[in-house]
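Peer 1: just coords:
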């Protein structure tokens, strides 16, 4: 459903948010190790998220990536849109460019229901909501 880039972006965001709760800034190497991501690929993803203002970063020996309290209130949809665009919220289940209400594909009506549920979940679920689950050990990003 999500691109591999988006999957890595969300995992990285969750990991950084968890570590930020502990007052830490984390480097790319640590993040990559904990979310099973290739380091160079992850560096590009985090750079993009930083440019978009979705994650904060500080350069230097005590630098790294982190979240401030306001960023934890952002919806997951912001991450998806920054990395993959808005196609998951508007696109056709078969990937057809001409699919629409007036020219539907065979999956249009059923996929529209699923797409609307995904859109609602991503727009109404904040980064912070999952962060507390990670902190309490309810969720995991790695075995």
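Peer 2: Looks like it arrived, so ask away. These numbers come from a predicted model, not from an experiment. Residues are numbered from 1 along each chain as shown.
Peer 1: from here on, just use CA atoms for contacts and neighbour counts.
Peer 2: Will do.
Peer 1: how about the helices in this protein?
Peer 2: Ranges of helices within the chain are 4-21, 28-35, 39-51, 76-84, 87-90, 108-124, 127-135, based on DSSP state H.
Peer 1: most remote residue from the chain's center?
Peer 2: Distance from the C-alpha centroid of the chain peaks at residue 102, with 32.3 Å (CA atoms, centre = their mean).
Peer 1: and it, how close does it get to residue 108?
Peer 2: Residue 102 sits 10 Å away from residue 108, taking CA to CA, to the nearest Å as the criterion.
Peer 1: quick one: the closest residue to residue 8 other than its chain neighbours from residue 59, how far?
Peer 2: Spatial nearest neighbour of residue 8, chain neighbours left out: residue 37 (6.7 Å); criterion: CA to CA, 6 or more residues apart in numbering. Here the criterion is CA to CA. By it, residue 37 lies 21 Å from residue 59.
Peer 1: okay, these two: which has more neighbours?
Peer 2: Set side by side, residue 37 and residue 59 show unequal neighbour counts under other CA atoms under 10 Å, the larger going to residue 37 at 21 against 9.
Peer 1: I'd say that one and residue 10 touch.
Peer 2: No: shown here, residue 37 and residue 10 do not form a contact pair, counting by CA atoms under 8 Å, at 11.5 Å.
Peer 1: try this one next to it:
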């Protein structure tokens, strides 16, 4: 459903979100290791997230990536998906056809449409704060 970059982006921002309330900044190698992603690939993803104002990037000896605590509730999973994968998940045909619509539906159009609606609702309502809290309590994990 998500691209590999988006999957790693979600993992990376959740690692950062889990540390941000304590005022801790995470550095690139630490994030890459935590999410099991190559450092250059992680750097590219974090650059996209910083450009979209979803993470803060600070340079220098005390630098690293962080998210202001006030933004943890504001940032939703949908914001991450759009920043990395664009809006195709929300608009494109489930089979990748260019002409799929209500008048000319693909074979899965009517089955996929309500599922897509549920996915969009979940992405629009799920905040970084709720997900990072689940990580903090040990209810969820990012790496097995």
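Peer 2: Done, it's in. What you see is a predicted model; the values in this text were computed from it and never measured.
Peer 1: list the contacts for the closest residue to residue 24 of structure 2 other than its chain neighbours?
Peer 2: The spatial neighbour of residue 24 of structure 2 that comes closest, neighbours along the chain excluded (CA to CA, 6+ apart), is residue 66 at 7.2 Å. Contacts were defined as CA atoms under 8 Å, 6 or more residues apart in numbering; by that measure residue 66 of structure 2 touches 16-17, 19-20, 23-26, 55-57.
Peer 1: ok, of those residues, which come out buried?
Peer 2: When neighbours are counted using 16 or more other CA atoms under 10 Å, those contain these buried positions: 16-17, 19-20, 24-26, 55-57.
Peer 1: please identify which two of those residues are farthest apart in space.
Peer 2: Spatially, the most separated pair among these is 19 and 57, at 14.1 Å (CA to CA).
Peer 1: measure stretch 94-111 of structure 2 end to end?
Peer 2: Terminal residues of stretch 94-111 of structure 2 lie 10 Å apart, using CA to CA.
Peer 1: brain fart, stretch 75-89 of structure 2
Peer 2: Using CA to CA, one end of stretch 75-89 of structure 2 lies 18 Å from the other.
Peer 1: then stretch 49-59 of structure 2?
Peer 2: Between the opening and closing residues of stretch 49-59 of structure 2 we find a distance of 16 Å, counting by CA to CA.
Peer 1: and for stretch 48-65 of structure 2?
Peer 2: By CA to CA, one end of stretch 48-65 of structure 2 lies 13 Å from the other end.
Peer 1: how far is that stretch from where the chain is centred?
Peer 2: Here stretch 48-65 of structure 2 is found 15 Å from its chain centre; the criterion is CA atoms, centre = their mean, to the nearest Å.
Peer 1: sorry, back to before: so which of the helices of structure 1 is nearest residue 143 of structure 1?
Peer 2: Between residue 143 of structure 1 and the helices of structure 1, the shortest separation by CA to CA is 9.1 Å, and it involves helix 28-35.
Peer 1: that closest one against structure 2, how far on average?
Peer 2: After superposition onto structure 2, helix 28-35 of structure 1 lies on average 0.4 Å away from the residues it aligns with, using mean CA distance after the TM-score superposition for structure 1.
Peer 1: identify the residues contacting that helix?
Peer 2: 8, 11-12, 15-16, 38-39, 42-43, 64-65, 141-142.
Peer 1: name the residues of that helix that are buried.
Peer 2: Residues 28, 31-32, 35 are the ones in helix 28-35 of structure 1 that count as buried (16+ other CA under 10 Å).
Peer 1: could I get these as a markdown table with distance to residue 71 of structure 1?
Peer 2: Output for the buried residues of helix 28-35 of structure 1, formatted as a markdown table (distance: CA to CA, whole Å):
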| residue | distance to residue 71 of structure 1 |
| --- | --- |
| 28 | 19 |
| 31 | 18 |
| 32 | 21 |
| 35 | 20 |
